[in-house]
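Peer 1: My questions concern the predicted model and sequence given below.
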Amino acid sequence: MPPKLRSSKGVAPSPSTGEEESAASSAAAAGPVPKKMTTAGSTTLASRPLPLRYPPYPTLPPGTRPTSRQYLDPVLDRKYLDSVLEWAKERRRIAKLSKKDIPTLRHSPMDPITADAVVTSQDKAMVLRVARSVVSVSSTMPDGGGLISRCTGVVIGWDGANKRAKILTAASVVCDFHGELHNPALKLSVSMPNKTTTEGRLLFYNVHYGIALLEVMGDYKLEVPSFGSGTNYGQVIFALGRGENMSLMVSHGTISWTDYPVLLRNHNMFLSCDIPEGGSGGPVVDHGGNMIGIAFVENPGPVFISIKTIMTCMEMWDQFSRVARPLLGMQLKSVELLDVSIQEELCRDYNITSGFIVSQVLVDSTAEKLGIRRGDVIDFQDIDCSTLSQLEDHLLSLGWGYLKGMHLTVDLKVEVHNLFDSYRESITFPVQFTDASKQETIKTVIPTATPGRDQVDW
């Protein structure tokens, strides 16, 4: 162990000899001596052991070649082959001793998709900044049993005074498709970006929107990402997730110009890229690193929910400990996102240029009782929206009145275009609300009274 250096402060210089003065002059002429940077318990660079080296490959006697085996007698041939085998054995032993996984010695990316998704220096800097807020969330059985689910989460709130953080993640980590908890006493673990793992506490979840909010406590250096102001179809996005070993995984794509009728979740928007494995609940960000939503793995493809919808849910829960969402009883599709040839036909034959197509109507719902059927096109008269996410955000905002006890329903003026019978009619549609975290039962009975216009199995 090298001796500790003492400070020269207050110590008189000792007399120097001629050789010392000459050596000092030579050292000064050679320039400054590099400083040895060390850490506690470490050694200096010069004292590091030499790297392990492979032994030289066995050589043949002079005048012989490996390809000319006729020059070797059987005894010499056997000795040479034995030496080659010993050389290979020693090489494997040394390789095993020196095999330490450090990032600077990897010859291929950990995830090729991530490497292809984040290419430019600007994008890498942006993704690394957002990654400081991205965590891994897993649920396990309370008795120390096996893994139930693993998702990605993102820090959306940090209380530095009380050392508390709020983690937004996918509801699938705590409940099944219907909203039933995997286990009432399940254990939640949150792995931070620095790979520190802590216990999480479930605050609330909503299976309809697919989100869950957790709380963790501890003295962590956590950052809350910046939030975007809105989403647009065709917008370029990055979807971030955490792998099984906390490795950062990223997909790159766009918000697809399409919508699919899926289980009355009109708020879902679809992505053109796959979500990283275990990436459900991870943030979706724009090119500036602003979080515009979180992603989920669902059929028929990867989807995400906008940050505006999420923040409304968070604010409702903060004030009322529940979320009031609208019950339309219909699955809709936007006319704006239809194929252009169908748009032309609607405009030419029915004078329809906007609105929403009814693709499903729930049995015994308000919509069915009012006479709305599959294939109709409805226009919300007093709502300025052309996409399903815009419509959902507006209807969700009406839930504040329900939570405050001001009303149980909200009346909307709706114009219904009946394409089967070629007429349109304006009606009043009373929108109901629910504050249940679970999914309502969806009836899919097929009535036979009006073939071609009623429900079909999903």
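Peer 2: Alright, I've got the coordinates. Numbers count the residues shown, from 1 in each chain.

Peer 1: make it CA atoms for all contacts and neighbour counts henceforth
Peer 2: Will do.

Peer 1: Which elements pack onto the helix or strand where residue 396 lies?
Peer 2: Taking DSSP states H and E as the criterion, residue 396 maps to helix 388-397. In terms of contacts (3 or more CA pairs under 8 Å, 6 or more residues apart in numbering; DSSP states H and E), helix 388-397 is packed against helix 307-320, strand 325-327, strand 330-334.

Peer 1: just so I know, which of those lies nearest residue 373?
Peer 2: Set against residue 373 and scored by CA to CA, the helices and strands packed on helix 388-397 come closest in strand 330-334, at 9.3 Å.

Peer 1: centroid residue for this structure?
Peer 2: The central residue of the chain, meaning the one whose C-alpha is nearest the mean C-alpha position (CA atoms, centre = their mean), is residue 282 at 2.3 Å.

Peer 1: Chain neighbours aside, what residue packs nearest to that one?
Peer 2: residue 152 (4.8 Å; CA to CA, 6 or more residues apart in numbering).

Peer 1: Number of residues surrounding the one you found?
Peer 2: Residue 152 is flanked by 32 other residues according to other CA atoms under 10 Å.

Peer 1: Mind checking what helix or strand follows the strand or helix carrying it in sequence?
Peer 2: In this structure, residue 152 is located in strand 147-159 according to DSSP H and E. The helix or strand immediately downstream of strand 147-159 is strand 164-170, counting by DSSP H and E.

Peer 1: here's the one I want to compare it with:
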Amino acid sequence: MPQAATQEGEASGSGPTLALRRGRSSTVSATPTTTTRSMALVRARRKPPGSQSPQEPPVRSPTSKRKRGAAANQKSKERTRTRDEEEEEEEEDGVSSAGSSPIRAPQIPDALYEDLDMLKAIQDIHDAYDEKLGRQMELPTLYLHTCKPPTCLSTNPKLLRVRESTTKTVLAAAPSPSVIGLSSSVGRHSLTRCSGFWVDWDEENKKGTVLTTAHLIRTKSPSSNDWLGKDEYAPKAKVFVHFRDATTEKATMLYYEKHYNLAMFEVRVDEPVQLLSFNDDVKSAEEVFELGRDESSFLTIGHGMVQYLNPNLLERHHYLYVHGTDEHPKYDNGGPVIDFDGKIVGMLYMYVSLLHACMSIHCGLRKRGTENKQILRMSRPHLGLKFSAMKLLDPPLIEQILVKCSIDSGLIVQEVSEGSPAEKLGFRVGDVIECLNGKHVSTTVELENMLLSKYVEGSSGLNSEVDIEVWVFHMRRSLWRSKTLTVKISDDAEVIVRGASYEDCIIGIVSGTA
């Protein structure tokens, strides 16, 4: 190596940049240099063993010439040529695979660093070594575990007892892949990147259907209060599906729903996709995984436990809460939440029952054909009310309500939309609703399921009105009453506006909050 470095140094000039790299050593090695000596060695290795120089004619035995006839001599030449060609190919294969030989760190004597004419050559040697190390680190077996942080399956001690089985479960949900990445843009402006999963595959047309979040095409979100309905969307945004092999395919939007934050897209897929099954009976404290894909289509995994919670005043009624995972995930917003059997129990902030309603819409689209894609909607009655479930309150509070009102179940009214039919009928904050249309309701998710199960229908139901019989306990009068609430059916996001009195406005102006 010193000799090669000397030759290259004399030809390349010098430079003072290697003083700090003197005496450098490593357990890994340098790439071969392109010096005169190394190239000569490569050319020498290319020649088959025992072969002669191209300028020298082949030496043949006179005895063999006399004993062989013309035909035998020709066959012998062909056999000899074939054997030589095979040996030469084997030698060339050996040389061409030299790039996969072990990498060795350049070992350069300290004396060479003192020669300024050698510094440029030494620098080239180290640069080549670093370049080869970089190429080596791009191998999947080396690169991924150094650039990607470990997931909960490797770091969470609570999963030690089930690590092997849960790894198989997660990987079973990832092939084909069931979990995919999506990105969106409007013009030259990128919107966001999120995850989704396959819910259908049309074998005849070679098209797959992806379910994800409507956040994928959301352009503005000026308020954290979902009930204000101020989010804006771009239905004509460009959406791309990112496959696991780093290929992309443009997707076509089938449908998006603002209230439940859902969107479905159709994309060309030549091979069948893997469809996961659903679990409709997820329990509180059941352990689940949140799956997604990052900007490199690398699988992301979050682990936690399902918990039954009341939504706060800013959140919709249908949220699925998973304790222990990231509250604001970067990529798995829209990805599936699966149980330990690999079945989907929902998606981020979305119970699986609502996904079924979305799937029923898709089935209707498939039956009616592509020419009527805008007919079906996830329509629901807009009650103009926000609720919390009594059964999810702290036990001492449940006891107090039971003692004072003899009620231990139902939905507590948290807010009444200003000017709504509910407000005009006398519904007030603190009242308790026990039944709708004769069916007992104990949680907000049950309420949404009830509303959707009856009112997912065609366009004839949109913007029409429907009567709902409500059994309500007026807390201020301590009286049960049956009220008939006439509400509008809509596929838009329900908006609930909190009214403000004159006194509230004055207080807000004085305090500086108006």
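Peer 2: Cool, the structure landed. These numbers were taken from a predicted model, which means no experiment stands behind them.

Peer 1: Now the TM-score, please.
Peer 2: Comparing the chains after superposition, counting by TM-score structural alignment, normalised by the length of structure 1, produces a TM-score of 0.74; 384 aligned residues with a CA RMSD of 3.5 Å.

Peer 1: before we move on, back to that, roughly how far does the equivalent of the residue nearest to the centre of structure 1 over in structure 2 sit from residue 180 of structure 2?
Peer 2: For residue 282 of structure 1, the aligned position in structure 2 is residue 335, judged by TM-score structural alignment. Here the criterion is CA to CA, to the nearest Å. By it, residue 335 of structure 2 lies 8 Å from residue 180 of structure 2.

Peer 1: which parts of stretch 329-346 of structure 2 are buried?
Peer 2: Residues of stretch 329-346 of structure 2 classed as buried under the neighbour-count rule (16 or more other CA atoms under 10 Å) are 330-346.

Peer 1: and the end-to-end length of it?
Peer 2: In stretch 329-346 of structure 2, first residue to last residue: 15 Å (CA to CA).

Peer 1: one step back: against structure 2, where does the helix holding residue 396 of structure 1 fall?
Peer 2: Going by TM-score structural alignment: helix 388-397 of structure 1 matches residues 444-453.

Peer 1: what's the mean distance for that stretch versus structure 1?
Peer 2: When structure 1 is overlaid, stretch 444-453 of structure 2 sits 1.1 Å from its aligned residues on average, using mean CA distance after the TM-score superposition for structure 1.

Peer 1: which of the residues in that stretch are buried?
Peer 2: Judged by neighbour count using 16+ other CA under 10 Å, the buried positions of stretch 444-453 of structure 2 are 444, 445, 447, 448, 449, 450, 451, 452, 453.

Peer 1: Distance from the chain centre to the top helix by length along structure 1, please.
Peer 2: For structure 1, the helix with the greatest residue count under DSSP state H is helix 74-97. Here helix 74-97 of structure 1 shows a centroid-to-chain-centroid distance of 49 Å under the convention CA atoms, centre = their mean, to the nearest Å.

Peer 1: now do stretch 187-199 of structure 1
Peer 2: The gap between the average C-alpha position of stretch 187-199 of structure 1 and the chain average comes to 16 Å, counting by CA atoms, centre = their mean.

Peer 1: before we move on, what about stretch 66-84 of structure 2?
Peer 2: With CA atoms, centre = their mean, you get 65 Å for stretch 66-84 of structure 2.

Peer 1: likewise stretch 100-120 of structure 1?
Peer 2: Its chain's C-alpha centre and that of stretch 100-120 of structure 1 lie 18 Å apart, by CA atoms, centre = their mean.

Peer 1: end-to-end on it?
Peer 2: For stretch 100-120 of structure 1, the separation between the terminal residues is 29 Å (CA to CA).

Peer 1: which parts of it are buried?
Peer 2: Counting neighbours by 16+ other CA under 10 Å, one finds that the buried residues in stretch 100-120 of structure 1 are 114, 117, 118.

Peer 1: I'd like those laid out as a markdown table, including secondary structure and distance to residue 309 of structure 1.
Peer 2: Formatted as a markdown table, the entries for those read as follows, by DSSP: H, G, I helix; E, B strand; the rest coil; distance: CA to CA, whole Å:
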| residue | secondary structure | distance to residue 309 of structure 1 |
| --- | --- | --- |
| 114 | helix | 28 |
| 117 | helix | 27 |
| 118 | coil | 27 |
